[in-house]
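1. with the input below, show me the fold.
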Amino acid sequence: MSFRTSLTGLNASFAKLDVTNNNISNANTTGFKKSHATFSDIYSSSMSQSPSSIVGQGAFSTGTTQQFTQGSLRSSNNMLDLSIQGQGFFSLKPEPNSTERIYTRAGAFSVTNERYVVDANGNFLQSFAVNTDGSINQAQMETMKLPDLTADPAATSRITAGLNLPSSASILNVPFNKEDPSTYNESTTFDIYDSAGNAHITSIYFIKSSSATENDPTHRWMTKTFIGNNELSPALMQAKDTEGNELWVDNIGRVKTEPQVQAIKDSTMGSYASFSITAATTPAAGDSLAVTIKGLDNGNNHIVLYTTDKPETAVESTAGMVLALNNDPQFSQEYQAISGAENNILIKRVNGSSILQADQAGFDTAAVISGDTVAVTIQGLSPDGNEKTITFTASATKTALETATLVRDKLNADTDFTQTYNAYLAKGSVIIEAKGNTSADPTKIAVTEVNLASSETGNPNTRSVNVFKHAELEISVSPSLGALISDGKLGFTDAVPFYIDENGNETSNISDTLFTFSPYNLEQGEIIFDATDGKFSYPNEAMQFSTINFNNGSEPVNLEIDLSENTTQYTTPFIMRSFSQNGFTSGMLNSLNITDTGTIHANYSNGQKVVAGQLALTSFLNNNGLQQIGNASYTETADTGALQIGAAGANGFGKISNSSLESSNVDLTTEMINLIVTQRNIQANSKALETNSQFQKIIMDELT
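-> The predicted structure follows:
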């Protein structure tokens, strides 16, 4: 029995020796983790034996356990030599699309000719995917593949710059000439790129146009942008409030954050839109319509005079005509048969292009019985957003008459219809007060619609509209029978430009059919600074430019320049604080940069940096459950517990160090001591075995 016990001791000692020798032999193996042999005693008994009489029967090896302690790091010259400082394993696959996974801490990696990152055994390194915007998607793992060795060029579409313009700069009122430095205050030059990667010299010139005043507490500069010798044309800028909402001005001057669309209503008597009558008509003989413009100063304060002083008589109507007798008035006034009565009228919309629009066929405009109204529509003047007041003085010349009402009556061609308009006097004026910096172009006026009120041939009525400030604009309309509906279309197609200066915004031309216009920057290419603190105040977004065609085969470019982030006007000299653009020429891959979180950046010769991916680390609840497969690598088993995947430096994972490798955690001194101890154990067990053998020989000799 003792002979067998000695043999188990020898076997256990040799197992220990094997483990120690393996540790010593892998002392220089990258990522190797030392092992430790474990043993157990052999014990047996029977029912007839007492516990005190039982003797052990030796020992046996129960296996080995690995020590996953941190190994020391040694430097290298290879950026793809990686080590983990802390918990975790690199994740690999034997093939790019394989479902099998391999885990290791040996981080000696290289790149294949297909740009895959592999270890010394050809296993493919795994990483987190990269989104199109360059961000990391940690919900998706993929085989690590470096980007192309060359980077394609990209055209410049956006420039962001921060600079300081000196507040002491002089105001220049001379014609700009980029070749003459005396015509601008400051300038800066840089390169932009077309889609083929060609560089183009671009210059921005800054001209101070005005300083702060009591009425305008801002400093204003004009910018001129050139690519070579070609000046870029700035686009109009949509005005926005401090929250980024677009600002619009409606038809009565109110500022809104959404455009208001108000189209002209249809009318059978004519409207701003064209129309035609296909039914046969017999036009009556009559005179022509005359419109006379004597002068124009569409200045700040406007006065509108309204006068009627002639009797009117209805005329023959022809077949196929529909008389629109009930207009939809914008404001109404009751004229009573009381001499000298004064009444106030509230104007909701002012539009001088059709100041006296009213279809007067079908009702009396004599001394009207109280309760009936006459419709007057005023349209076209630049609104200031306030309500207006018109005062009319009406004096009756005779007893009030009942009014006639005809709505869309169709008359036969041979039917005579005569309606008498009795004379009355009505005079008044409208004073339109200028609001803020409201202005109007004094060189144009538009009459978009003239309604022909019927009258007796040879006895015309007169409508006069005077809009004046320093000079007088008078429009006289003689509503005698000129061009009738059967003669075709009647209208004026000119337009009235309108501008608004609130917050430095410019408007486009007001529409004749949609009573809405949007404010834009007052001057294209203008930048504005607050006089109180010198900070940039407008435009609060990038300036847009018209499409650039380089005429060299490259694609057209839409360029925008944003100066809003870090541009000031201080007393310090001109300086460019920051500059960036999104264009670049082609480039070659120069180097890789790997952060301690495992993010890999590819650096190109054109200055571009591309995120190639982020290394994925793994860990297990029980590392000793891993199955060794050689090459300092492991596979997962049922004993490892749940797999955990994450990024370096987060959730308990260690950080990654590039250009370094983790050495074996074998301590040679300790292993040499273990070797000596194991040697003594072997010698002792051998001596016990020898002693047992000698005792057996003595016993055999005695027996013989």
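2. CA atoms for contacts and neighbours, from now on please.
-> Noted.
3. doesn't residue 678 make contact with residue 17?
-> Yes. Using CA atoms under 8 Å, residue 17 is in contact with residue 678, at 6.1 Å.
4. just the element for the residue nearest to residue 58 when sequence neighbours are not counted, please.
-> With CA to CA, 6 or more residues apart in numbering as the criterion, residue 58 has its nearest non-adjacent residue at 4.5 Å, and that residue is residue 5. Using DSSP states H and E, residue 5 falls within helix 2-25.
5. in that helix, what counts as buried?
-> For helix 2-25, the neighbour count (16 or more other CA atoms under 10 Å) marks 3, 5-17, 19-21, 23-24 as buried.
6. before we compare anything, build this one as well:
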Amino acid sequence: MSFYTSLSGLRGAQTDLSTISNNIANVGSYGFKRSRTEFGDIMPASSKTAGQGVRLKGIQQQFTQGGFEASARELDLAISGSGFFVTRNSLEGGPTYFTRNGSLSIDADRYLTDSNGAYVQVMPADANGNIASASLGSASALQLPLTSGTPRATSLMNVSATLPSTADKPADRPVYSASNPYAFDRLDPNSYNYSQQTTVYDSEGSAIPAMLYFVRTGSVADGDAADTWEAHLFVGNEEASTVTGSTPATPIELTFDASGALTSPSGATAFGDVFPTGASAPLAISLDFGTATTQETASFSVGAFEQDGIASARLNDISIGDDGSITATFSDGSTQVLGQLLLANFANPSGLRQQGDGRWTVTGESGQAQVGAAGGEGFGRIQSGTLERANVDITDELVSLISAQRNFQANAKAIETANAMTQSIMNLRS
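-> From the prediction side, this is the model:
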């Protein structure tokens, strides 16, 4: 029997060595929890019989807090206290995993994922930033929005400009002749006096460049009946026309009196629909020069060039608070609460089943997951820009390794001694 007694000791020491080696091997694994082997003696057959060896009672995981490592990433998180992040491998259903590894990232589809590519579960927020009740059923994967707000297509442009009374008429320029008659062409700088660029927006909030060209067409000083200008509006690569279907497009005609005040048009002028390349739908734009547009003995200037379109604000950054709330910041300076990280805890965390890569699943021994938000009762707080290291003390593990090795050697020596005694008995019989 001594052979089998020592053999059980060898097996126990080997299991202990394997467990300690696994702890040491994962000293650099974020969120890893060390394990400890627990042994018990095998009950002897009677009070007059020696013990029958050792048995492995279990390998218990030690869910003590690991040390923190500072990081420059906003999405590197650590739980200071109790709790696990909750993840799923698929967007719909699939097994639920629990992890302490808070090395999160954004995948190609803008979902928040953990280091294994699983979807981090978040309690969603409504339009007012209110968080839904904490439950596994209501939690879902978080997909970051690209934009915020409701876009609006440009429908009105307000312009105030000062047009020089000394400006020449492009049609009288020497470059034009009977063989080369004058015609407005935005690609020909000789065919207009001035230009001004702005940006308009389509119904999806996409920015489209717009250009306004000014052409002097009449001068009282040159003998014409009135001081007149034309304003050509291009949206993208298309010219807008005040007369639907007109070819070429009909511009707005501006008329000034002797004092330089604008007499015509007296209000906003509507252009027909224009559908530039890249726009989601045609734009119907009106242009209003107001009363501040004048003709003076001054250089060309634009006092105001405004439009009523609204672009969608682009996502710039996200931040995660110590309560797990996820806040997005957009290009217009606005912020939006997207949700709150869901945390889980267990009555007996040591009963969780290891799934590798710092993940665990529920078992009957662990009890059902109790979920909530960081900072709530029974849950730690979240530290952003920090990762939790393995709770492995390399010094303790090396000491335990030496002890397990000595134990293995002692059991091996016991087998060797039993073998020598048996051999001696065999020699007596011979």
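7. got a TM-score for the two of them?
-> After superposition, the two chains reach a TM-score of 0.62 (TM-score structural alignment, normalised by the length of structure 2), with 286 aligned residues with a CA RMSD of 2.7 Å.
8. the helix ranked longest in structure 2 vs helix 2-25, what angle?
-> Secondary structure of structure 2 per DSSP state H: the longest helix is helix 394-429. Here helix 394-429 of structure 2 runs at an angle of 160 degrees relative to helix 2-25 (axes from the mean of the first three to the mean of the last three CA atoms, to 10 degrees).
9. so helix 394-429 of structure 2 corresponds to what in structure 1?
-> Mapping helix 394-429 of structure 2 onto structure 1 (TM-score structural alignment) gives residues 668-703.
10. go on, stretch 314-334 of structure 2?
-> Under the criterion TM-score structural alignment, stretch 314-334 of structure 2 matches residues 588-608.
11. only the buried residues of the matching stretch, if you could.
-> Those buried within stretch 588-608 of structure 1 under the rule 16+ other CA under 10 Å are 588-589, 592-604, 606, 608.
12. next: stretch 67-77 of structure 1.
-> 70, 71, 72, 73.
13. check stretch 608-622 of structure 1 too.
-> Quick answer for stretch 608-622 of structure 1 (16+ other CA under 10 Å): 608, 609, 611, 612, 613, 614, 615, 616, 617, 618, 619, 620.
14. wait, residue 349 of structure 2 sits on residue 364?
-> No. Using CA under 8 Å, residue 349 of structure 2 is not in contact with residue 364; the gap is 11.0 Å.
15. who has more neighbours, those two?
-> residue 349 (22 against 10; other CA atoms under 10 Å).
16. which residue in structure 1 aligns with that one?
-> By TM-score structural alignment, residue 349 of structure 2 lines up with residue 623.
17. how much space between that match and residue 561 of structure 1?
-> Residue 623 of structure 1 sits at a distance of 56 Å from residue 561 of structure 1 (criterion: CA to CA, to the nearest Å).
18. ditto for residue 124 of structure 1
-> Distance from residue 124 of structure 1 to residue 561 of structure 1, by CA to CA: 44 Å.
19. looking at those two, which is more packed in?
-> When neighbours are counted by other CA under 10 Å, residue 124 of structure 1 and residue 561 differ, and residue 124 comes out ahead with 29 against 18.
20. let me see the contact set for the residue mapped onto that one from structure 2.
-> Under the alignment by TM-score structural alignment, residue 124 of structure 1 pairs with residue 119 in structure 2. Contact partners of residue 119 of structure 2, counting by CA atoms under 8 Å, 6 or more residues apart in numbering, are 87, 88, 89, 90, 91, 111, 112, 113, 141, 142.
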